[in-house]
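*Asks:* predicted model, plus sequence, below.
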Amino acid sequence: LGGSLHSGPVPGARGEDASAGAAADAAASAVATDARPADGPLDDGPSDDDLAGDDLAGGGRGAGGRGGDDGGRRGGASRPPRDERPPRRKGPLIAGIVIVAIVVAGGAVAYNFAAPKIQAIASAISGSQESDDYTGDGTSKVTITIKDGDIGEDVAATLQRSGVVKTSKVFYQLLLASPNVQFQPGSYALKKKMSSKAALTALQDKANRVQDPSIVIPEGTALADIEAGMVSKAGLSKADVEAAAKDLSAYGLPSGVTTLEGWLFPATYPINPKWTAKQYFQTMVDTMKQHLKTAGVAEADQERVVVFASLVQKEAGLAADYPKVARVFQNRLDDGMLLQSDATVAYGTGNTHRVTTTDAERADKSNRYNTYQHEGLPPAPISNPGDLALNAVTKMATGNWRYFVTVNLETGETVFSDTLAQHEQAVKQFQAWLRAHPDYQ
């Protein structure tokens, strides 16, 4: 924090500038590496599935300075020798021979029965058409929810949305040919990329019924990831969830609140097939209000505490450091210093899963969440904080620290400094650790 890892002037208290040296930039990409485990996916307890196909984890923290750009490698495609020639395609000819043989051997009845399969084989050989259905019993786990009142079309849409079947059309056509199939409301443990037949069979198997499904929201999870969890776990449509999230007047929030971000308390919420998106959000908001009350936060201070705690949630690592990180930010606010939090900058760019930022992003004044350019706290929360962060803001540690940097990425050991000179020494300690652990760079 505090930008002391920049190779250039850094705003300090009352206009003081300083430079941490060019060597710090070499370590910048590792600075924001979280020393704690990343926030976990929004999954239910019994299964290891992910949200709509993505492992959704919360961001790490900026350890006292800016993060570097995420690196990448380019690979080249190997080129075959010039004298190699691809073999001639014999697919259509083979398929034609097969069709003739069937017609001769079994007559028109046999052909009519086998024609669809033969066409599929011919298409596969010639590569002329891609199947509308997956094959096999699936890959990674996923939980889907059938809501009370869902009809066949709704179930088919849910399966496609969750990545279980390739297209809802094929599954629905299978349902039309299976008039005796009935669905029971509830959650089911399925797999991604299942054939429609395999998915239908799995939904009829009581062993796949999840007895106590739930949405688990880890501390620091962003609103976008919670919305995705409600779609994939609770079986709600994306449109309904997004519309409910925008209807801020429905939840009894303080006047002036512009987003549900920060107001959804991280906890485990059982899935109720009869609930709407608003009912889920209302429960999460009510839970946050209760925890704010328990933390001793007056109603008039709730919004500021939630914003502040959301920042601490993203920046702090070890539990013991939360009250210290809160004190650092408060001391900088009291001194009129810029907070210079990469977590806020990253959030303003739309990235909720990292805190590393680029020079251009930190220089972008149009980003309202850019605390390198704008004074004070960000305009709104950047995550949904838990009790640890809320209590850190209401019960800050006592100290004169203005800076902090993690000096050991394995243990999470963090050094808190009063002055920039002290902080620069801590940065050198961190750089020495990086040199001794090149795998982290």
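*Replies:* The structure has been received and is ready for your questions.

*Asks:* from now on I want contacts and neighbour counts done on CA atoms only, so please keep to that.
*Replies:* Fine.

*Asks:* in the biggest helix by length in the chain, what's buried?
*Replies:* The helix that spans the most residues within the chain, counting by DSSP state H, is helix 91-126. Neighbour-count burial for helix 91-126, counted by 16 or more other CA atoms under 10 Å, picks out 95, 99, 102, 103, 111, 118, 120, 121, 122, 123, 125.

*Asks:* now, among those residues, which is nearest to residue 182?
*Replies:* When those are compared for distance to residue 182, the smallest value, 30.0 Å, is given by residue 120; criterion: CA to CA.

*Asks:* that older thread, report the two of the buried residues of helix 91-126 separated the most.
*Replies:* With distance counted by CA to CA, no two of the buried residues of helix 91-126 lie farther apart than 103 and 125, which are 20.2 Å apart.

*Asks:* hang on, residue 242 packs against residue 227?
*Replies:* Yes - at 7.3 Å, residue 242 and residue 227 qualify as touching, with contact defined as CA atoms under 8 Å.

*Asks:* alongside the first one, take a look at this:
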Amino acid sequence: MADELDWNAIISPAGGAERRRDGDGDDAADDPRPDRPLSRREARAREAARAAEQQGDTATRGDAGQQGEPAQQEHAARRGVGDDGGRPVSPADAPVARSVDELHPEVTALLTGEHRVPADEVAAAAAGGGDRRGGGGRASRAGRTPRPKRRRGPLIAGIVIVAVVIAAGVGGYQFIAPKIQQIASAIGGAQQSDDYTGSGTSKVTITIKQGDIGEDVAKTLQRSDVVKSSRAFYKLLLASPDVQFQPGSYALKKHMSAKAALAALQDPANAVKASIVIPEGTALKDIEAGMVSKAGLSEAEVSAAAKDLSKYGLPSGVTTLEGWLFPATYPINPGWTAEQYFQSMVDTMKEHLAAAGVAEKDQERVVIFASLVQKEAGLAADYPKVARVFQNRLDIDMPLQSDATVAYGTGNTHRVTTTDAERADASNKYNTYVHKGLPPAPISNPGDLAINAVTKMAQGKWLYFVTVNLETGETVFSDTYAQHQVAVAQFQSWLRAHPDYQ
């Protein structure tokens, strides 16, 4: 740790303590105050002179104070203490890098991204080898191609602590290098993150299917905008080998960090028992949308499964799954395909038809008839009466004149009102104002109430019905058209009294 380092020993020039103890040098003999501290220039000159004498190189003794100075500084910095083991007494004597060329090659590479070969090594290589003690032979290789110059901000920040890095040697370098990188990153500008921060915003439910691997989960999270990128989440997974996912649905949030999303998926409290809920009268296209949003299936998969009618054991001649999907709550099974969900719904419908006493040969007609009653009736008590009205019309070959069938033929499954033009359109095969008999196929998915209304109709001669109070659902049933007109006038009066319903 930084607090455990002796910074005086690290940053002071090598041999500083020795210079202060040694009073018999040439400079000291000439100085009238032999015990005074040497100046930095005097200390460097003496150190260079001693090095030259030890090497026996008289030719370089004269300029040791210039050419030898960087080498002596590096030598002292690597040792960190004087030749005799004493410690320097002043941080002010520490060497200070004044240019990139004076930095240690590894520090230069860290700060600037360029690998520089020291000048003395280059010279030694050019001279045929020379003394290889300082370079390990690196000068004999061609230097790497310099990278494009970076911003000088990191270099300026790094110069401030270069002396400490050089003096500390390998141990100090390893300690301080991350700090230098942080400073350089902050000054140089960080790249845009591929991860969100925080615990998220709006709620969202995602589903992990049986057999999904980590990469699949990461993509699901990105598609739902839970995480910013699947790469950030998957990278976190690689660093967390013990993480396992359980199939199911999970309540998460949009814009979560990868770390927060992973923690949420591991929290059992976020597991939800998701289900596909089909209310009575729901149309096929709305059921398909629910399977996509709740079960995590793709639109293409659901659409393809809905069109392949040969797999569900339906009566011959059936052209659509519409009407055959029994309204109920179906739990999410992450291992299921769209075909398996549809098969479960069809099987449930067949079970309820059988419970209502419907023979197999009559199933298609009952489903079509019940889908019409499901859309037209209001109050539960009126279902058997509405069924009777339509049956009475069929018995006398009278058009059913159902607005619900016309609307379905136009592609609108959420309303039962129509316009004069729509009711006159003979190209609409579901137009029961023009075409007599039941529509060619179901217009909704009926529940037990509508099925039982068809199999157990009320007794009466009604040919008409109209709801006269939209708030209470009160409906008037009439035997004749004249009676029906009176009921229609009653309904119009109610509408005038309640303009908000217009």
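*Replies:* All right, it came through fine. Every value quoted in this text rests on a predicted model; they were computed, and no experiment measured them.

*Asks:* can you give the structural similarity as a TM-score?
*Replies:* Structural agreement between the overlaid chains, expressed as a TM-score with TM-score structural alignment, normalised by the length of the first structure, amounts to 0.67; 327 aligned residues with a CA RMSD of 2.9 Å.

*Asks:* need the buried residues of helix 91-126 of the first structure in JSON lines (columns: distance to residue 133 of the first structure).
*Replies:* Conversion of these to JSON lines gives the following (distance: CA to CA, whole Å):
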{"residue": "95", "distance to residue 133 of the first structure": "22"}
{"residue": "99", "distance to residue 133 of the first structure": "24"}
{"residue": "102", "distance to residue 133 of the first structure": "26"}
{"residue": "103", "distance to residue 133 of the first structure": "28"}
{"residue": "111", "distance to residue 133 of the first structure": "23"}
{"residue": "118", "distance to residue 133 of the first structure": "17"}
{"residue": "120", "distance to residue 133 of the first structure": "12"}
{"residue": "121", "distance to residue 133 of the first structure": "14"}
{"residue": "122", "distance to residue 133 of the first structure": "17"}
{"residue": "123", "distance to residue 133 of the first structure": "14"}
{"residue": "125", "distance to residue 133 of the first structure": "17"}
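
*Asks:* look at residue 242 and residue 227 of the first structure and report which has more neighbours.
*Replies:* Ranked by neighbour count (other CA atoms under 10 Å), residue 242 of the first structure and residue 227 place residue 227 first, with 23 against 15.

*Asks:* how about the contacts made by that one?
*Replies:* Residues in contact with residue 227 of the first structure (CA atoms under 8 Å, 6 or more residues apart in numbering) are 238, 241, 242.

*Asks:* now the aligned partner of it in the second structure: how far from residue 277 of the second structure?
*Replies:* In the second structure, residue 227 of the first structure lines up with residue 288, judged by TM-score structural alignment. When CA to CA, to the nearest Å is the yardstick, residue 288 of the second structure and residue 277 of the second structure sit 11 Å from each other.

*Asks:* same question, residue 416 of the second structure
*Replies:* As it turns out, when the distance is counted by CA to CA, residue 416 of the second structure lies 22 Å from residue 277 of the second structure.

*Asks:* tell me where the first structure has strands.
*Replies:* According to DSSP state E, the first structure carries its strands in the segments 141-146, 186-191, 209-210, 214-216, 268-270, 403-406, 414-417.

*Asks:* most packed of these?
*Replies:* Comparing these by mean neighbour count (mean count of other CA atoms under 10 Å), strand 403-406 ranks first with a mean of 28.

*Asks:* what range in the second structure does that one sit on?
*Replies:* So in the second structure, the equivalent range for strand 403-406 of the first structure is 464-467, judged by TM-score structural alignment.
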